[in-house]
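Peer 1: Can you look at this prediction? I've put the sequence above it.
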Amino acid sequence: MTDTAQRTDPAPAPGPAPRLEMRDLSKRYGGVRAIRHADLTVQPGTVHALVGENGAGKSTLIKILSGAEHPDTGTISIDGTPVSIASTTDAIALGVQTVYQEPQLFPELTVAENFFVGREITRGPTIDWRAQAPRMLELLDTVGLDRSLASQPLGALSIAKQQQVSIAKALLEQASVLILDEPSAILTDAEIEVLFGVVRRLAADGVSIIYISHRLDELFRIADEVTIMRDGETVSSQPIGELTVREIAERMVGGAIAEGVHEAGEHGEQVLELEHLTLEGAFSDVSFSVRAGEVVGLYGLVGSGAAEVGEVVYGMRRATSGRMRAAGDDRHPATPAEAKRRGIRMVPANRTSQGSFSFQPIAFNITIGSLGLLGRFGWVSPKAERRIADDLIRRLAVKTPSGRQPIGAMSGGNAQKVVLARQIVEQPRLLVLAEPTQGVDVGAKEEIHRIIADLAERGAAVLVITTDLAEVQRIADRVLVFRSGRIAHEFPPTASQASLLAAAAGAEEHVEAPRLDTEEESR
């Protein structure tokens, strides 16, 4: 080597490839673009949180990764190799597994049978249980389950333990990317700690975890990085330690205060009053009231307990303790039929299975709950049925050529209006609405909001239970934010979306508006 020769240091060795890279993904359903230019990068052996409001695009992104949907554009790589995921079978073969909030298993089978269903080790025509046992027991140890549970029916286990079985089954398939979809939503605090222990052990063993949750505070206890989505796009992706709960909430909602906030009107007598109401395992010590002409919103994330409050008010469940006075009666409605007799009506969140008769005509679906208005002595007057149905079709602007059209052939928004119409054939004193605009388009949502406002103006007390931030601000006079089975805060509708989300996610120290403790303050 001469004096003038220059020494060149070797280039640093490249680091390991990301376990998962999803780049520039887009997916359209008809005229609706679910995601656009979405990205997600997950490193080996890390817990990566994926957050966003309902409709932000998280579910579509995960469906694409798990092979349930196909992207219109974009690329996916695993361990640096481009892959095509055309089916769930492809995803499993590539080491991608999804564990959903409610275990997708067979409750009537034993834990051992659930482990190997569809992948049994056989000897001739029979299952070789002896050959299966070592791997099964190893996985039970991995997820912290007692080995004695192997012979127990899955349905006899708690939801938390069923979830651990689901995770163990995913590991049996050699999962290197494990998607946990709202895993803590229906767990107790003690069960969440067990779950976190399992997640940490898996990450330490090199498994990459995609952790989807609305509970923002818990992410700081388990996640290494966080990707935030809004309106189908990736807003940011970075180490979670660089952010606060407040900053995540603001990025999820864009930091804006919703427009078109509902203006409170005059309210009449108290129609619903709850005092220290408790339903064991769902909510506890819940106290609030709703007056005639008032719209009160219960806003909470999945598993917050808000939905179960509505079910108790309507007589679908029986409270464990506490007092409820509804529609002038101090007794808890024992059944929905009793609630109806007292002028209480409810529109359920699942209109397909609980709210409609899909093969029956619109007119039938509207009037079936009010047969006493249609005739006498058990005879139904077709003329009366048409008159009542046609009146509500016009009033609610249901788009249909005829009341004889089956409700199952209608769009989601129009079907929801028909379900709502049934509950207002006779003006209710108290109307409970669970996710009233879930799955409907923007135009139908506006019309349903108008209907709710009209019902309140006519004197009904309205209780709206929703996970839609913009909705609860737009239509409610007061917003009660639920978290972990309790009312965390009470807000006026002018509170920012970020404040409502922060309260629901457990970041009370970041909440802007103080709690309203008296009826006068709330008005």
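Peer 2: Now that the structure is in, tell me what you want to look at. Computed from a predicted model, the values in this text were never measured in an experiment.

Peer 1: When you work out contacts or count neighbours from here on, use the C-alpha atoms and nothing else.
Peer 2: OK.

Peer 1: Not counting residues beside it along the chain, what's closest to the most centrally placed residue in the chain?
Peer 2: Nearest residue to the geometric centre of the chain (Cα atoms, centre = their mean): residue 302, 4.6 Å. For residue 302, ignoring the flanking residues on the chain, the nearest one in space by Cα to Cα, 6 or more residues apart in numbering is residue 185 at 5.9 Å.

Peer 1: Next one for the comparison:
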Amino acid sequence: MTDTAHRPAAAGPPRLEMQGIAKRYGGVRAIRHADITVRPGTVHALVGENGAGKSTLIKILSGAEQADEGTIAIDGSPVSIGATTDAIALGVQTVYQEPQLFPELTVAENFFVGREITRGPAIDWRAQAPRMLELLDTVGLDRGLASQPLGSLSIAKQQQVSIAKALLEQASILILDEPSAILTDAEIEVLFGVVRRLAADGVSIIYISHRLDELFRIADEVTIMRDGETVSSQPIGELTVREIAERMVGGAISEGHHEDREHGEPVLELESLSLDGAFEDVTLTLRAGEVVGLYGLVGSGAAEVGEVVYGMRRATSGRLRAVGDDRHPASPSAAKRRGIRMVPANRASQGSFSFQPIAFNITVGSLGLLGKAPGWVSPRAERRISDDLIRRLAVKTPSGRQPIGAMSGGNAQKVVLARQIVEQPKLLVLAEPTQGVDVGAKEEIHRIVADLAERGTAVLVITTDLAEVQRIADRILVFRAGRVARELPPTASQASLLAAAAGAIDDEPTPMPGTTEEAA
């Protein structure tokens, strides 16, 4: 069931039909046979695992790539899309997860950059104003923001500017690529309001997301892809989240369970740790072989705890003891020397070298293993180490020589993780480890985390994903407003976890099963 009032089928031809689409890159078939039909004024979800072919399909529609086979029709007429300019002329616009705009320019300047209305050599701001204000109203932005630098706005508002700019180009087909991945719950509601208004005005929206549950709140229909092929396409109300997930991976999704593991000596101890403006009075103990989850909404302070542990920030007060050392790590390099590793949330800018091959990305943090002399890298050692981790982490790639920038999100995330476990870490900090990856890659990454814990690594997982923290953590610390609001077992209900994170319950801690407080 869904809480979305599904729009009735519109009369006339579909807004978009892509039939028999196929695309090959060298020896790799990115798409074998894909079909999608989108009706006017509807929200059509497109889902699939990373590597299923949905990104390639969208690139073909937007003109960034050309299909080897297949046909495209818009409003019943066959079209040829050989470049992005062709797609724009046909009313196809794409808004990406991270806004592709200019942060140093104002909102108004971003709207019209490249399409300015001029009077002689000068921009005619007065002529541009009515259309700009109309678009701000359409996407629910305050008109006063027009003169503000784009970079001063929240990511959610920047995304709304991106949508408004797409509408300036007279978009009739709007592609939203992972629009909610980096938004708070409140910001997602604003996004959904904009999407519903656009659909009501007749715009056809292709909505790509790995958050399957949210699709039932916004989408009318869903197309599911697997291994480069369309698996099914139907009204979303005919399916459940589990059915979609199982069609994406081609099999049953396990419920997951927490195996009892032996926990060793403390690896990380925080006592009344504080960082001004971020968090305060955080106390926790993490043992070898244990997975502790820090769960909270965006801005809760949980993310900054991980940054302090890894030496990216310096705590203002409190005690931090990591891997037997009472000194706060002065830098990430100092943390690494203790056997601490971190996978950052923003893998694109902080976690990978996009133009370098997979093998380089895996081994670059462990150059001491690649040669006997400083500055000397043995290609054989690099290949041996990277091939072993590619196999161990089930990275889907024809070769370790492939650039990481050409990989799907889930596989790129596994490569970033691989670099941090070349040498078995004593303490691993994972920030949003499966953000933006599909359900299959999530399962694999969760398996890797469990394997690391079995080998004795202490794992600190920082996530805003409720299902994830329940799935992989031995215990959960819920953050709210810079403090630990509650400590709960992974068996706690999602309602309890969310209530604690949102402040809907009191601050009294809930004792974990078997703790001294409960026994007392």
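Peer 2: Looks like it arrived, so ask away. No experiment lies behind these values; they were computed from the predicted model shown.

Peer 1: coming back round to it: and the residue nearest to residue 302 of structure 1, how many neighbours?
Peer 2: Other residues lying near residue 185 of structure 1 total 18 when counted by other Cα atoms under 10 Å.

Peer 1: Alignment lookup: it to structure 2.
Peer 2: Structural alignment (TM-score structural alignment) places residue 185 of structure 1 against residue 181 in structure 2.

Peer 1: Now that that match has come up, it's in contact with residue 435, right?
Peer 2: Yes - Residue 181 of structure 2 sits in contact with residue 435 when judged by Cα atoms under 8 Å, with a separation of 7.1 Å.

Peer 1: where along the stretch 151-300 of structure 1 do the strands fall?
Peer 2: If DSSP state E, counting those that start in this stretch is used as the criterion, the strands of the stretch 151-300 of structure 1 fall at 177-181, 208-212, 225-230, 233-239, 270-279, 283-291, 295-300.

Peer 1: Out of these, flag the one nearest residue 326 of structure 1.
Peer 2: Proximity to residue 326 of structure 1, assessed across those by Cα to Cα, is greatest for strand 270-279 (4.5 Å).

Peer 1: Identify each buried residue in that closest one, please.
Peer 2: Along strand 270-279 of structure 1, the positions that meet the burial threshold by neighbour count (16 or more other Cα atoms under 10 Å) are 270, 271, 272, 273, 274, 277, 278, 279.

Peer 1: mean deviation of that strand from structure 2?
Peer 2: Here strand 270-279 of structure 1 is compared with structure 2 after superposition; its mean distance to the aligned residues, by mean Cα distance after the TM-score superposition for structure 1, is 7.0 Å.

Peer 1: Residues touching that strand, excluding its own?
Peer 2: Around strand 270-279 of structure 1, the neighbours that count as contacts under Cα atoms under 8 Å, 6 or more residues apart in numbering are 284-292, 318-328, 429-430, 461.

Peer 1: Start and end of stretch 328-345 of structure 1, how far apart?
Peer 2: Start to finish, the residues bounding stretch 328-345 of structure 1 are 15 Å apart (Cα to Cα, to the nearest Å).

Peer 1: Report the buried residues of it.
Peer 2: Neighbour counts over stretch 328-345 of structure 1 (16+ other Cα under 10 Å) mark 332, 333, 334, 336, 339, 340, 342, 343, 344, 345 as buried.

Peer 1: swap in stretch 122-139 of structure 1?
Peer 2: Judged by neighbour count (16+ other Cα under 10 Å), stretch 122-139 of structure 1 contains these buried residues: 129, 132, 136, 137, 139.

Peer 1: Take those and write them to a markdown table, including secondary structure.
Peer 2: Rendered in a markdown table, the data for the buried residues of stretch 122-139 of structure 1 read as follows (DSSP: H, G, I helix; E, B strand; the rest coil):
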| residue | secondary structure |
| --- | --- |
| 129 | helix |
| 132 | helix |
| 136 | helix |
| 137 | helix |
| 139 | helix |
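
Peer 1: one step back: select, out of the strands of the stretch 151-300 of structure 1, the one closest to residue 454 of structure 1.
Peer 2: Closest to residue 454 of structure 1 of those, according to Cα to Cα: strand 295-300, at 10.8 Å.

Peer 1: Comparing whichever helix or strand comes after the closest one with structure 2, how large is the average distance?
Peer 2: As assigned by DSSP states H and E, the chain's next helix or strand after strand 295-300 of structure 1 is helix 306-313. In this overlay with structure 2, the average offset of helix 306-313 of structure 1 from its partner residues is 6.1 Å by mean Cα distance after the TM-score superposition for structure 1.

Peer 1: Looking at structure 2, name the residue matched to residue 245 of structure 1.
Peer 2: Using TM-score structural alignment as the criterion, the counterpart of residue 245 of structure 1 in structure 2 is residue 241.

Peer 1: Go ahead and confirm that match touches residue 210.
Peer 2: No - the pair residue 241 of structure 2 and residue 210 does not pass the contact test of Cα under 8 Å, sitting 11.1 Å apart.

Peer 1: for the residue lying closest to residue 207 of structure 2 once chain neighbours are set aside, helix, strand, or coil?
Peer 2: Ranked by Cα to Cα, 6+ apart and with sequence neighbours excluded, the top spatial neighbour of residue 207 of structure 2 is residue 45, at 4.6 Å. Assigned state for residue 45 of structure 2: strand (three-state reduction, three-state DSSP).

Peer 1: quick one, what contacts the closest residue to residue 269 of structure 2 other than its chain neighbours?
Peer 2: Leaving out its chain neighbours, the residue that sits closest to residue 269 of structure 2 by Cα to Cα, 6+ apart is residue 285, at 4.5 Å. With contact set as Cα under 8 Å, 6+ apart, residue 285 of structure 2 has these partners: 266, 267, 268, 269, 270.
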